[in-house]
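*Asks:* My questions concern the predicted model and sequence given below.
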Amino acid sequence: MANTIKKQVVLIVDDNPVTRMLMTQALTSTELQIVEAASGEEAIVQFTLYKPDITLLDVSMPGMNGFECCARLRALPKGVECAIVMVTALDDVEDIEQAFESGATDFITKPLKWPLFKHRVRYILKANRTLQELSLNKNKLAKAQSIANLVYWEWDFESEFLECSSDMFDMLGFPKEMNLTVRSALKKIHPEDRTKLIIALKQAIYEKQSYDIEYRIIRSDGSVLFVNERTDISFEYGQWRIVGTLHDITSRKQSEQEITYYAYYDTLTDLPNRRLFIEQLETAIASAKRHQVQFALMFLDLDRFKYINDTYGHHIGDEVLCQSAQRIRECVRDSDLVAKANYDTDNRVARLAGDEFTVLLDDISRVEQVAEIANRLIGAFSSPFFISEKHLHISISVGITLYPNDGHNVETLLQHADVAMYHAKEKGRNNYQFFSESMDNYLKLRLEMENDLRAALSDDQFEVYYQPQYDAESMAIVGLEALLRWRHPTKGLLTPGYFIEIAESTGLILSIGNWVLMQACCQVRQWQQESGCAYRIAVNLSASQFTQSYLLETVRKTLKESGLLPETLELEITETAMLKDTAETIPLLFSLKKLGVRLAIDDFGTGYSSLSYLKNFPIDTLKIDRTFVEEIVTNSKDCAIAQTIVQLADNLQLCTIAEGVETSEQADVLRKLGCAEFQGFYFSHPLPVSQLSLLLKH
């Protein structure tokens, strides 16, 4: 279907019908639609209805004259876009000026020259359409620039003034009525970016070189805009000109900054994360190597942070991390040493992972400087954290390594700082340690032992040895203590002293302890059935096992599967483990007693030895530690302590077992003191299953 060509509308306004008729005949065409009006008032009505493209308006009409009508038409919708031509017999200059002041586009004088009239009207229509298209394109361009946050300016290199779009005044925060100069525009540039722009402008002036740069603008209200400026230089009409566009890229920059933040910063503490820290450490190494100086790397770890997370929840743990980060920041910021840094001091502190933080200290001249800051950091954690109406006490362990003495690359420095921190934990926490080679060797041996321990459990390398416990009067075997041994493939038979601490720290003790409990109960049940004797089996519980919420269920399951009578199982617990958290300890002890098992305090006298827990805890046996037995024959104080323990046990109706009895003289003294049972090398060493089976048969 052919496109329909829209006719242009011509409004003829004249009080003379003959003139209207002649104009209509002259303009009649398939391209034009003619509308007539006999007065100014009628013209306003017809204009509103038809919205003409051109109005031919007679000046001299009764009532509303042409000048007043023209002004009224301009105020109507589409009044600005319509071409209004005044048709007048007046040729006075003042009348012509009045016509243009009323809003006329052009004028035609009477009498009309009809051969030229038609061409004159068509020319005005064509010119008006061109102006409308230009105006439309200008509006579209302005809208596109507004959507794209784009403004433009021009400068002829000679004048001090800039020609620019109105939006540029809004961008800079200037009133639109002012004359914008190069100098006033430059004052809006951020001081840190101004030199860069001035250099680019000079190259444009003297070398005719266009530029494409980004910089910041500080608006009158203090807000900062990021803009991208592109320019083009041309030679027109004998003059050089530069045209530039400013694109507001603030949103893009903010997005880039957010992306950078999430990539390089920890969102919880606002500290640099591991990724940024690695880059900073690489930069520090390169700078120190270039200037032949040393720097220190501190590795900080919160002590027992896992306990806070598990006890109070992660929301409390997160707040502890935030407050810890702030304390570390303040310590580092206050340091004169760190003030020498050539980048933001806050960026010298990073959160590496979890509860681990790092601190970089530049240009170290004396090790004492680092020790001073380490002490300051430890002191900062001496005051409690107050969170959700709770006072929480947290300490830190700090490992310190120095470049270049302790390493020349990121991996080595981090590893050695971690080794030093781990050594600080070994030393009791709440202290700092500098890295040394001996630490590294120790850690390597420890890691090797840890790996071997994991293999030992899966490869059945553990064995249970048993040491008999004898009745002091009849000298008959009444009980056995289960003792763990590790038959290492290369190091031979190892006692717990070589590996139990590593098993505790790695958590392997839980699996190992459960295995020992099951093995011992099953084996002793077999001996009970073979001999008909109700031998008692004593099994040591580690502090980690004792705090397990499922210990009760573990013991119940073991008794059920092994068939062992509950009263023949005695669980040995240290004083330290029992008093760690009495709110949980007392209910657990009574629950174990309800199962029917016996409870013994191991190494009695070496821990707290508080009489209150003997009253409150359901204890059956006190084991006198070997330290009081070794010199009981020659040392009156040891003898008195042993006697006190025995008398205390008798008064509380508890059984006593003396450990470490190695001579007949020791046994005689203990027998005279009233000790109920003996255990030690004088009677028997710990024996494997095969040898103890023979002993029990005889």
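*Replies:* Cool, got the structure.

*Asks:* okay, CA-based contacts and neighbour counts for the rest of this
*Replies:* OK.

*Asks:* And the strands in the stretch 301-450 of the chain?
*Replies:* 349-353, 356-364, 385-387, 390-392, 396-403, 432-434 (DSSP state E, counting those that start in this stretch).

*Asks:* Deepest-packed of those strands, please.
*Replies:* Most buried of those by mean neighbour count (mean count of other C-alpha atoms under 10 Å) is strand 396-403; its value is a mean of 26.

*Asks:* try this one next to it:
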Amino acid sequence: MSQPARPLRLLLIEDDEDDFLAVRSLLRESEIPNYVLDWANSYERGLNAIDNPSHDLYLIDYRLGDESGLDLIRHAADHNLAQPLILLSSVQEVDLGVQAITLGASDHLLKGEFDGRQLGRSIRYALERTRPCRARGRSNTRAALLQRCLEASYNGVMIADAQSDDYPIIYVNPAFERITGYSASEVLGRNVRFLQGRQTQQPGIEAIRRALARQREAHVVLRNFRKDGSAFWNDLYIAPVPDEHGVVTHYIGVQNDISERKRFESELAYNASHDVLTGLPNRSLLEDRLQQGCQIARRYVRELAVMLIDLDGFKPINDTLGHAVGDKVLVEVAQRMADEIRPGDTLARLGGDEFVVVLPDLAHGEDALLVAERLIRSIARPYHFNELHLHVTASIGITLSDGDIEQPMKLIQEADLAMYQAKQHGRNNYQWYTEHLNQEVSERMTLRNELQKSIGSMNFELHYQPQIDARRGAVIGSEALLRWMHPERGLISPLRFIPVAEDTGQIIPISQWVLDTACRHNRDLLDRNCVHGPISVNISAVHFLRDNFVATVQRALDNSGLPAHLLELEITESVLLKDAERAIRLLHELKELGVGLALDDFGTGYSSLSYLKDLPIDKVKIDRSFIEDLIRDPRDAAITQGIISMAHHLELQVVAEGVETLEQADFLSRSQCDVFQGHLYARPMPFAELEAYLRQRQSV
């Protein structure tokens, strides 16, 4: 096509702006050198443009609101429009293309299945074939126009003789030749079934036979073969063509190569059931495999084992080395685990660094232990990526079933509980699921929910246990102890609910309430001239390491008006285990506020000796576990004396917790312990009783 002296004027009749932008983009990729694209965004504007033609070619969408683009093509034919029209559609109907061409369209293109080059070719062919038609006029041109349009069509078209035996092909268009690789001379006179090759038992073939027997249309998808032997998916429409008397004389077949679409659908189906990173089954497919495993276990009276594997220390790899390295580790872990299980077993990835292994056919449940041990050893081997040498271990939870379970996915939950038990036992090991474990977790969930209710109203109390100067016998302070009196379950021990609150983060609002309340109570005592020394408040490691902790302490002092030296904060050695350098920095900031600092439960951890000289603390509190057997166990006595001596050399005071007998007090006095705290002197008491106790002690 020679370049026109003026730009080629094209009009797109389309009510969807996104489709207009898509066509405009495709035209930019076409080989049309000089054109102008206009846009009519409604059926009415398109109709007006056809009635007042000023464009060289019209691209018409099939769906225009409630109207049809076919009506515009019919209207154009009735008004003898000389310019060519091309129908665009996003639906695949059996005879839509045939209808459009019969009405006078030059071509029918399916949205999403043509590119810019193919669009340009369709426009070029339509314009070239329109010129002779204009010269000859429109009389007796319908058949010739249809012929040319079929030849220009992007879809393969085949016409078979319905009056002859075996329906021989009498016509194929160039698109048919392109799709199949066969020339027209090689297929004329043959039945189109030769494209099926040896795959003659496809479901769609029977549908074609029924349609031909009833002289009705058919739409099937067949696996066909090109001349070079390569396979393609043929989206085939077949329709009968009757003559003027209604006798079917021919069949027209319109085919489209949808191999790329089939490949995409196959990928979507695969990705819907498999993990994209590792290629392992995902949760959806795992559920199906679990159900199958339960059926096998029931049918053959075998054991089914489910293992949940969670990697230890994987998050720091992602955080420090990036997700690209983390992904490589996950892929390698998946491959190693796949090598350790049987072909009939299932390895799936739940997400993140969690995997599940299903062993559906075990003679003995204990056989799962051999698999678990192999997995742990395999995962623990070093990982080498270029110059990186990484180490990862795994914690595994195992549960067994005989397959008689209404919801197989519950086995995943059971294995998950056991896996967390393995984490608590030091990681890099496996644990079995037990009913006791389930009860324990259930109790924790109940406590968590009840805690949340109590946090809303702060339904807690503070009791105070006085601290006694070992030399003078005077009260020199007290420790605030949290109490939770549940309205239905009664008093719940802090040993039960504090660990739950720390795991869930609920400890933050609770700890803040304790801090604020203790400061307010000690201020009340100060205002009543009942000063006895600082109030000690236990601080959770979770709360202590929050970025704004120092600010919350300052706010509690400011709101209550309590002098800083009348507040003492007790931390445990676990703070140092989490982030020692940050913890020491925070302690120095607190020291600058003027509050007292004590190291609680001293002697039960492992890190304090190396950091003790750097901590700006005032006191150490000997854990009650050493005081309890102080008189009977020489080792506890030696440890206690060692702690007191070391603390005094570091110029620190020593508080002994849990002093309950005179013998313990005498031993501690002889060992130069500074402060006593325990039932021998006073039990923890509500704040309302503390003032009376202090006044009584003052009078004595």
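*Replies:* Ah, there it is. The structure displayed is predicted, hence computed values, not measured ones.

*Asks:* and the strands of the stretch 301-450 of the first structure as CSV, adding distance to residue 136 of the first structure?
*Replies:* Formatted as CSV, the strands of the stretch 301-450 of the first structure follow (distance: least, C-alpha to C-alpha, whole Å):
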stretch, distance to residue 136 of the first structure
strand 349-353, 57
strand 356-364, 62
strand 385-387, 64
strand 390-392, 69
strand 396-403, 69
strand 432-434, 75
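
*Asks:* Of those, which is nearest residue 316 of the first structure?
*Replies:* strand 385-387 (7.0 Å; C-alpha to C-alpha).

*Asks:* With the second structure overlaid, report how far the closest one is off on average.
*Replies:* Superposing on the second structure and averaging over aligned pairs (mean C-alpha distance after the TM-score superposition for the first structure), strand 385-387 of the first structure comes out at 7.9 Å.

*Asks:* Give me the contacts around that strand.
*Replies:* 316, 319-320, 323, 391-394 (C-alpha atoms under 8 Å, 6 or more residues apart in numbering).

*Asks:* List just the nearest of these to residue 239 of the first structure.
*Replies:* Nearest to residue 239 of the first structure among the contacts of strand 385-387 of the first structure, with distances taken as C-alpha to C-alpha, is residue 323, at 64.6 Å.

*Asks:* what's the closest non-adjacent residue to that closest one?
*Replies:* residue 385 (7.8 Å; C-alpha to C-alpha, 6 or more residues apart in numbering).

*Asks:* What ranges does the stretch 401-550 of the second structure have for its helices?
*Replies:* 410-424, 435-457, 494-504, 507-527, 541-544, 549-560 (DSSP state H, counting those that start in this stretch).

*Asks:* Longest helix in the first structure, please.
*Replies:* helix 114-147 (DSSP state H).

*Asks:* Distance of the counterpart of residue 677 of the second structure in the first structure relative to residue 122 of the first structure?
*Replies:* In the first structure, residue 677 of the second structure lines up with residue 679, judged by TM-score structural alignment. Going from residue 679 of the first structure to residue 122 of the first structure by C-alpha to C-alpha, to the nearest Å gives 127 Å.

*Asks:* Who has more neighbours out of these two?
*Replies:* residue 679 (28 against 14; other C-alpha atoms under 10 Å).

*Asks:* Please enumerate the strands of the stretch 1-150 of the first structure.
*Replies:* For the stretch 1-150 of the first structure, the strands defined by DSSP E, counting those that start in this stretch cover 8-13, 32-37, 54-58, 83-88, 106-109, 150-155.

*Asks:* So which of those strands is the most surrounded?
*Replies:* Taking mean count of other C-alpha under 10 Å, strand 54-58 is the most buried of these, at a mean of 26.

*Asks:* what about that one, distance to the chain center?
*Replies:* 73 Å (C-alpha atoms, centre = their mean, to the nearest Å).

*Asks:* looking at the second structure, where would I find the counterpart of it?
*Replies:* Aligned using TM-score structural alignment, strand 54-58 of the first structure spans no residues in the second structure.
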